[in-house]
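Participant: quick one: sequence plus predicted model below, questions after.
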Amino acid sequence: MTNPLYPAFFRLDRLDMLVVGAGEVGEEKLSFILKSSPNARVTIVAPWMGADLRELLDAYERQTKEADGAGARVAVSGEQFAGVWHTPAGGRITWYQREFRPADVKEVDLVVAATNFKEVNYAVWEAAKAERRLTNVADTPHLCDFYLGSIVTRGPLKVAISTNGQSPTFAKRFRQWLEAELPEDATTELIENLHLFRDRLTGNFQTKVRELNTLTNGLLSSARAGRTCPPGGCLLAAASEPNDIAPAPRSPEKGEGGQENLN
């Protein structure tokens, strides 16, 4: 069976997320959300908060020199919250210490049901679907509109991994392999240099694609003929080899058209 999921990357600084539950499940969900998107705007609704989650949020608050929640919305306007935390990247996490109410989903874009109680999670799902909100329900794949998969982040590079729920262990091990193969500093430098090269290209879409393909030919090879590489070595060495360096940008050929949209 092939994986029919369509991957998308959310701008969580522009969307509002509701997480129902603040125990072990909620801590697991939020730790991955904030690790990948530390600028996220999250509202938590839960009658109590576990020590691990509170420690995680307190650590983010300590890292933030000054709290700035400007522009962040909350799930229920005018209601007193039990706690608010900020991240250095501009994220804001607000906690309402009470039981979930169906109206909580009205002012958010994404909903995560993260409790250990199936009846509570189902009630969250029902309320979210009535308002046409995208929803993730912990440990209940058939109720999920989206999954929170394994993620690798290296500077501007972000890779999301999904096995369509069939083998989270493989996704975890593949993430670890990618993290070893893509060193943080070197990968960031490589992508930034490619970005500079792209910005200096002239010509139309086809010309730019040809130049970039020439530059990156063999860039992702895991092995090169006649030698072996340490983790990440082949990827990074390929970028500096003479055969992989593109010639100077050319003028567009006569008759070629198109518009640049290279992502």
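Facilitator: Looks like it arrived, so ask away. Numbering: from 1, shown residues only.
Participant: please make it C-alpha for all contacts and neighbour counts, starting now.
Facilitator: Will do.
Participant: right, and residue 102 touches residue 124 too?
Facilitator: Yes. Residue 102 is in contact with residue 124 according to CA atoms under 8 Å; the separation is 7.0 Å.
Participant: these two: which has the busier surroundings?
Facilitator: residue 124 (26 against 14; other CA atoms under 10 Å).
Participant: surely the more buried one forms part of a strand?
Facilitator: No. Read with DSSP: H, G, I helix; E, B strand; the rest coil, residue 124 is helix and lies in no strand.
Participant: for it, which residues are in contact?
Facilitator: 20, 100, 102, 113 (CA atoms under 8 Å, 6 or more residues apart in numbering).
Participant: just the buried ones from those residues, in ChimeraX syntax?
Facilitator: Selection of buried members from those for ChimeraX, criterion 16 or more other CA atoms under 10 Å:
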select :20,100,113
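Participant: measure the residue most central in space within the chain to residue 9 for me?
Facilitator: With distances taken as CA atoms, centre = their mean, the residue of the chain nearest its centroid is residue 36 (4.8 Å). Per CA to CA, to the nearest Å, residue 36 is found 11 Å from residue 9.
Participant: over to residue 169?
Facilitator: Taken as CA to CA, the span from residue 169 to residue 9 is 22 Å.
Participant: looking at these two, which is more packed in?
Facilitator: With neighbours defined as other CA under 10 Å, residue 169 and residue 9 compare such that residue 169 has more, 12 against 8.
Participant: can you map out the strands along this structure?
Facilitator: With DSSP state E as the criterion, the chain has strands at 16-20, 41-45, 83-86, 92-96, 110-113, 134-137, 150-154, 157-161.
Participant: now do the fourth one: distance to the chain's middle.
Facilitator: Read it as strand 92-96. 20 Å (CA atoms, centre = their mean, to the nearest Å).
Participant: next, the angle from that strand to strand 16-20.
Facilitator: 40 degrees (axes from the mean of the first three to the mean of the last three CA atoms, to 10 degrees).
Participant: returning to that earlier point: closest one to residue 86 out of the contacts of residue 124, please.
Facilitator: residue 20 (18.7 Å; CA to CA).
Participant: can you pull the contacts of that closest one?
Facilitator: 26, 44-46, 100, 111-115, 124.
Participant: can you check residue 22 too?
Facilitator: Counting by CA under 8 Å, 6+ apart, residue 22 has contacts 44-46, 48-50, 53, 114-115.
Participant: swap in 6 Å and give it another go.
Facilitator: Taking CA atoms under 6 Å, 6 or more residues apart in numbering as the criterion, residue 22 is in contact with 46, 49.
Participant: same question for the one 3 residues further on.
Facilitator: When contacts are counted by CA under 6 Å, 6+ apart, residue 25 is found next to residue 114.
Participant: before we go on, here's another structure to hold up against the first:
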Amino acid sequence: MGEKFPEIEGGGSLILAWQVRNKKVLVVGGGEVAAGRILNLLNADAKVTLISPRDGLNPEVAHRIEQKQVEYHDRKFLPSDLDDPAIVMVLTAIDEPDDSTVIWKLCKEKRIAANIADVPPECDFYFGSVHRDGPLQIMVSTNGNGPKMANIVRRRIAATLPPNIGEAIAKVGALRRKLRAVAPGNEQGPKRMQWMSKVCVTWSLEDLCDMEERDMDELLQSYAPNQIPTFEQVRLGEQPGSWEFDGSFGWACVI
């Protein structure tokens, strides 16, 4: 047939952005690893329930408890802790391998996704090394082979990114929300996506960072005729039809 398709390369993970906002996640353990897990969950607006004896709590974990950022139970894990049907995820970070395996098996019986720290075979998912800049999140995963290597690779990637890319993406997100209000119908979906892509390719990173709400409103006037003015034309208030796209491209922003 002459067509070439990507070769299958097994052994990877399906990397997803798991939305846990307002969902209940159970964390067992209160050490340094648990502190990192809890921070990731709170950044994702999850409702965190923590089970761990108070003795030996990591200072950061103790702070989360003191600030009532988590629901805390000062004791060891009990099988009945998994009876709550609202729990969507369980994370363990304890030093007792046998106890961790028990929790893993209980989670499998109840079909609850679980991550047993430092035991890759007992994980439904892995935590990668994450770079965060506002709405931008970049995760590097080694599929459980080398967490430290993931951290090194993530730092190298982050060092190559423009310092204001997070702000630019936030502005693009605001523009997308405005566009959906202007053209809300499902039939408008393909056109919305195509038009937003053209904006991201045509406007430079600096343009996107400097874009204000009035610029967004002005730019949206070009949606109906499916045209893309330059940032300067928008600032000058030129009307659609008074300019032509010259084929030049600025910074490429892939959202």
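Facilitator: Noted; the coordinates are in hand. Source: prediction; values computed, not measured.
Participant: let me have the strands of the first structure in TSV, adding distance to residue 178 of the first structure as columns.
Facilitator: Below are those laid out as TSV (distance: least, CA to CA, whole Å):
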stretch	distance to residue 178 of the first structure
strand 16-20	28
strand 41-45	28
strand 83-86	30
strand 92-96	30
strand 110-113	27
strand 134-137	26
strand 150-154	7
strand 157-161	9
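Participant: looking at those strands, which is nearest to residue 61 of the first structure?
Facilitator: strand 83-86 (5.2 Å).
Participant: residue ranges of the helices in the stretch 101-250 of the second structure, please?
Facilitator: Counting by DSSP state H, counting those that start in this stretch, the stretch 101-250 of the second structure has helices at residues 147-159, 165-182, 189-202, 205-210, 213-219, 231-236.
Participant: ok, now how distant is residue 30 of the second structure from residue 91 of the second structure?
Facilitator: 11 Å.
Participant: and if you look at residue 99 of the second structure?
Facilitator: 13 Å.
Participant: neighbour count: these two, which is higher?
Facilitator: Each of residue 99 of the second structure and residue 91 has its neighbours counted (other CA under 10 Å); residue 91 has more, 23 against 12.
Participant: which one in the first structure is aligned with the more buried one?
Facilitator: Using TM-score structural alignment as the criterion, residue 91 of the second structure maps onto residue 112 of the first structure.
Participant: do I have it right that that match meets residue 17?
Facilitator: No. Applying CA atoms under 6 Å as the test, residue 112 of the first structure and residue 17 come out as separate, 7.6 Å apart.
Participant: in JSON lines: the contacts of residue 20 of the first structure, plus distance to residue 193 of the first structure.
Facilitator: Converted to JSON lines, the contacts of residue 20 of the first structure look like this (distance: CA to CA, whole Å):
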{"residue": "26", "distance to residue 193 of the first structure": "39"}
{"residue": "44", "distance to residue 193 of the first structure": "40"}
{"residue": "45", "distance to residue 193 of the first structure": "44"}
{"residue": "46", "distance to residue 193 of the first structure": "46"}
{"residue": "100", "distance to residue 193 of the first structure": "48"}
{"residue": "111", "distance to residue 193 of the first structure": "38"}
{"residue": "112", "distance to residue 193 of the first structure": "38"}
{"residue": "113", "distance to residue 193 of the first structure": "41"}
{"residue": "114", "distance to residue 193 of the first structure": "41"}
{"residue": "115", "distance to residue 193 of the first structure": "44"}
{"residue": "124", "distance to residue 193 of the first structure": "46"}
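Participant: closest to residue 137 of the first structure out of those?
Facilitator: Closest to residue 137 of the first structure, out of all of the contacts of residue 20 of the first structure and judged by CA to CA, is residue 113, at 4.8 Å.
Participant: residue in the first structure paired with residue 28 of the second structure?
Facilitator: By TM-score structural alignment, residue 28 of the second structure lines up with residue 20.
Participant: same check on residue 18 of the second structure?
Facilitator: Match for residue 18 of the second structure (TM-score structural alignment): residue 10.
Participant: check residue 137 of the second structure too.
Facilitator: Looks like residue 137 of the second structure aligns to residue 158 there (TM-score structural alignment).
Participant: coming back round to it: for residue 103 of the first structure, see how far away the match of residue 18 of the second structure is.
Facilitator: For residue 10 of the first structure relative to residue 103 of the first structure (CA to CA), the value is 23 Å.
Participant: then residue 168 of the first structure?
Facilitator: For residue 168 of the first structure relative to residue 103 of the first structure (CA to CA), the value is 33 Å.
Participant: give me the more crowded residue out of the two.
Facilitator: residue 168 (15 against 12).
Participant: give the aligned equivalent of the more buried one in the second structure.
Facilitator: Mapped onto the second structure by TM-score structural alignment, residue 168 of the first structure lines up with residue 147.
Participant: also residue 101 of the first structure?
Facilitator: Residue 101 of the first structure maps onto residue 78 in the second structure, by TM-score structural alignment.
Participant: just to revisit the earlier point, possible to save the helices of the stretch 101-250 of the second structure as TSV with distance to residue 123 of the second structure?
Facilitator: Output for those, formatted as TSV (distance: least, CA to CA, whole Å):
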stretch	distance to residue 123 of the second structure
helix 147-159	14
helix 165-182	31
helix 189-202	36
helix 205-210	39
helix 213-219	44
helix 231-236	48
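Participant: of all the ones you listed, which one is nearest residue 12 of the second structure?
Facilitator: helix 147-159 (14.3 Å).
Participant: neighbours of whatever residue of the first structure lines up with residue 104 of the second structure, how many?
Facilitator: Matched by TM-score structural alignment, residue 104 of the second structure corresponds to residue 125 in the first structure. Neighbour count of residue 125 of the first structure, defined by other CA under 10 Å: 24.
Participant: please tell me how far residue 125 of the first structure sits from residue 100 of the first structure.
Facilitator: From residue 125 of the first structure over to residue 100 of the first structure (counting by CA to CA), the distance is 11 Å.
Participant: measure the match of residue 91 of the second structure to residue 34 of the first structure for me?
Facilitator: Taking CA to CA as the measure, residue 112 of the first structure falls 14 Å from residue 34 of the first structure.
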